[in-house]
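Novice: Next input, structure requested:
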Amino acid sequence: MSVFGFALQKKYRLDLKTVSTVSLYVFLPALVFKTIYETSWNINYLHIGIYIILLTHGLILINYLINKLLKNNTKESTALILSTSFMNNGNIGVPLALLALGQVAFEYSVVIMIVHTIFMSTTGIYIAAKGKASWKIALKKVLQNPIIHAVYIPILFKLSTFPFPDPLFKSIDFFAQGAIPLIMITLSMQLAEIQVTKFDWVKTSLALSLRLIISPLLVFFVLSFFSLDPLLEKVMILQAAMPTAAIITIYALEYDVLPDFVSSITFLSTVFSMITLSIILSFMV
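Specialist: Now for the predicted structure:
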């Protein structure tokens, strides 16, 4: 699929902005809605919600200090935050937890994915939009995005006694099934636009270190102050070590926040995570 998207863009030079807009406003909201609506809720959501907030804000704080030190401009700062603060729990994290740590770990990972998806669909869009606009405009962008409705509407239905209309849910499910393939194709199309000679390897290495090494170490440190289920702690550390979420590339494209840099970090973090995740798992199993 990635090869197809790469070859497609090399040959036809399609308008990536249009592709990303369709992903962000049609397919992603459907995926978010379906995921939230079909998931059972329990007390773990509270623990995991705190975990996601602490991890993401911890990484944003570290990024803030680094951006000040490097004197990055607004777009550079935003791109670094986006590419290091949001991880790929869905495509990689959930199946890896199942294979390496078992069924209960899989269930924990699904909850993490849901909470992280909600956070990424709100805070992530705000950060991306703020890369070239004021906080008021960025907040307006979040509220205008269909994803925000895809977050609260299924929650309201789950809290009520009214079932969501089945014909409408089938339509949403239809679009949701196409979300991941379209995101992966968009990412590979964006990779086709990257010129390796223009890479800032220092910032690239820094971003990869933050996403794959500093992030799980930060969670390990924070967990030392709590007493949770040991398996849940393992899952939290493992999920924190995931590569950059592919969805972030869509945000970078839509809001014009150095999409080349963000997509390169998404790709390279996925490649190098094969090494870092193997090391982390060797201490867990």
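
Novice: Could you use CA atoms for every contact and neighbour count after this?
Specialist: Noted.

Novice: in which helix or strand would I find Ile125?
Specialist: Taking DSSP states H and E as the criterion, the element that holds Ile125 is helix 125-129.

Novice: Now do that helix: everything it contacts.
Specialist: Helix 125-129 is contacted from outside by 78-79, 82, 137-139, 141-142, 251-252, 255, 257, using Cα atoms under 8 Å, 6 or more residues apart in numbering.

Novice: which one of those residues is nearest Ala150?
Specialist: The closest of the contacts of helix 125-129 to Ala150 turns out to be Val142 (Cα to Cα; 12.0 Å).

Novice: For the comparison step, fold the sequence that follows:
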Amino acid sequence: MTYFTYILLNNVVPLTIMIAIGVILYRAFKLDIRTLSKLNFYLFSPALVFKMLYESSLSLAVLGQTLLFFVLFFAAMFLLMEVVIRLRGYKGGMIPAMRNSVIFYNSANYAIPLNQLVFVGDAFTLSIQIIIMMMQSLLPNTYGIYAVNASKRNDMKQTLRTILTLPVIYIIPIAFLMKGLDIPIPGPVYAPINYVSDAFIATALLTLGVQLGSMKWTFNLTDVMLSNVLRLCVGPAVGFLIVMLMGIEGLMAQALVLSCAVPTSLSSVLIAVEYDNEPEFSSQAVFSSTIFSIFTVTLVIYLIKFIG
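Specialist: Presented below is the predicted three-dimensional model:
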């Protein structure tokens, strides 16, 4: 009950309030969602990724094992989604939209505070989650955008040019390089980075609210619920199997399984809005998975206690 209450009060309720504010602002002022989307892609998200990587403490051993787990998990979920997509007969933009709603998950503003609650501020488990967050920041800005453009048969050179304009693919190596070489950042420069990174969560949630406020609420219940089940139930089950196969135990195993259990990432909505690819489905998948995660994440937290 403690975990349930914490997740409800500290994750779902604040997220829902911010989303509701976005809905209200759209209804009142008809905010331009594409401007909000570009702010997220080109300013707020890169600043958050840089700050978290620059300030983190990552060992090479933990980095290598976590990256191997992530690659195996991503490959397994990708193959599973290919089977689901073929069985459901999805066409066009719905293919990457459904895939993105399952393989991209909220590894930053949901998973990091959750990790620190469950493991009581443990620096080791936090470093694992930060590595997952790094990969979940990189993939939507590369593969996610590629898949959406490919589904629309857009010119691949133009698609690659679009990907190469995204700051986050440069921010990650720069952050690691500066951290590895112990390059200090002057206070007058670091202060704006802090301001901008702190604004990411609010802006991303407002963007989701604006999208929800502007769309027609015609729920495709079957597809949204299928996405939720695959993300919230199948995801952590696959993570558990991979941990078992890799022979990982203890806190690391628990942290990795928990990292797979969080709801759909806001990045799937930002991609959908930016490239006009099933934004209604993507918004509904994010919103509903966040609500249902109250129950599913609580169950996962209970079950990982039995991982040796």
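
Novice: that older thread, tell me which of the contacts of helix 125-129 of structure 1 fall in helices.
Specialist: Residues of the contacts of helix 125-129 of structure 1 located in helices (DSSP state H): 78-79, 82, 137-139, 141-142, 251-252.

Novice: What's the local residue count around Leu191 of structure 1?
Specialist: The criterion is other Cα atoms under 10 Å. On that basis, Leu191 of structure 1 has 24 neighbouring residues.

Novice: Alignment lookup: it to structure 2.
Specialist: Leu191 of structure 1 is assigned Leu212 in structure 2 as its aligned equivalent, the criterion being TM-score structural alignment.

Novice: Could you do Thr244 of structure 1 as well?
Specialist: In structure 2, the position corresponding to Thr244 of structure 1 is occupied by Thr264, as judged by TM-score structural alignment.

Novice: show me what contacts the residue nearest to its match when sequence neighbours are not counted?
Specialist: The shortest distance from Thr264 of structure 2 to any residue other than its chain neighbours is 4.3 Å, reached at Tyr105 (Cα to Cα, 6 or more residues apart in numbering). Under the criterion of Cα under 8 Å, 6+ apart, the neighbours of Tyr105 of structure 2 are 136, 231, 260, 262-266.

Novice: out of those, which one sits closest to Phe176 of structure 2?
Specialist: When the contacts of Tyr105 of structure 2 are ranked by distance to Phe176 of structure 2 (Cα to Cα), Gln136 comes first, at 16.1 Å.

Novice: Quick one: residues in contact with the helix or strand containing Met135 of structure 2.
Specialist: Assigned by DSSP H and E, Met135 of structure 2 belongs to helix 123-138. Where contact means Cα under 8 Å, 6+ apart, the residues beyond helix 123-138 of structure 2 that reach it are 49, 52-53, 56-58, 62-63, 66-67, 70, 104-105, 107-108, 111-112, 115-116, 119, 168-169, 172, 251-252, 255-256, 259.

Novice: coming back round to it: make a ChimeraX selection of the buried ones in the contacts of helix 125-129 of structure 1.
Specialist: Remark: buried members of the contacts of helix 125-129 of structure 1, expressed as a ChimeraX selection using 16 or more other Cα atoms under 10 Å:
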select :78,79,82,138,139,141,142,251,252,255,257
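
Novice: will you turn the contacts of helix 125-129 of structure 1 into JSON lines that also has distance to Ser23 of structure 1?
Specialist: Formatted as JSON lines, the entries for those read as follows, by distance: Cα to Cα, whole Å:
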{"residue": "Thr78", "distance to Ser23 of structure 1": "21"}
{"residue": "Ala79", "distance to Ser23 of structure 1": "19"}
{"residue": "Leu82", "distance to Ser23 of structure 1": "18"}
{"residue": "Ile137", "distance to Ser23 of structure 1": "21"}
{"residue": "Ala138", "distance to Ser23 of structure 1": "19"}
{"residue": "Leu139", "distance to Ser23 of structure 1": "20"}
{"residue": "Lys141", "distance to Ser23 of structure 1": "16"}
{"residue": "Val142", "distance to Ser23 of structure 1": "15"}
{"residue": "Tyr251", "distance to Ser23 of structure 1": "10"}
{"residue": "Ala252", "distance to Ser23 of structure 1": "12"}
{"residue": "Tyr255", "distance to Ser23 of structure 1": "13"}
{"residue": "Val257", "distance to Ser23 of structure 1": "17"}
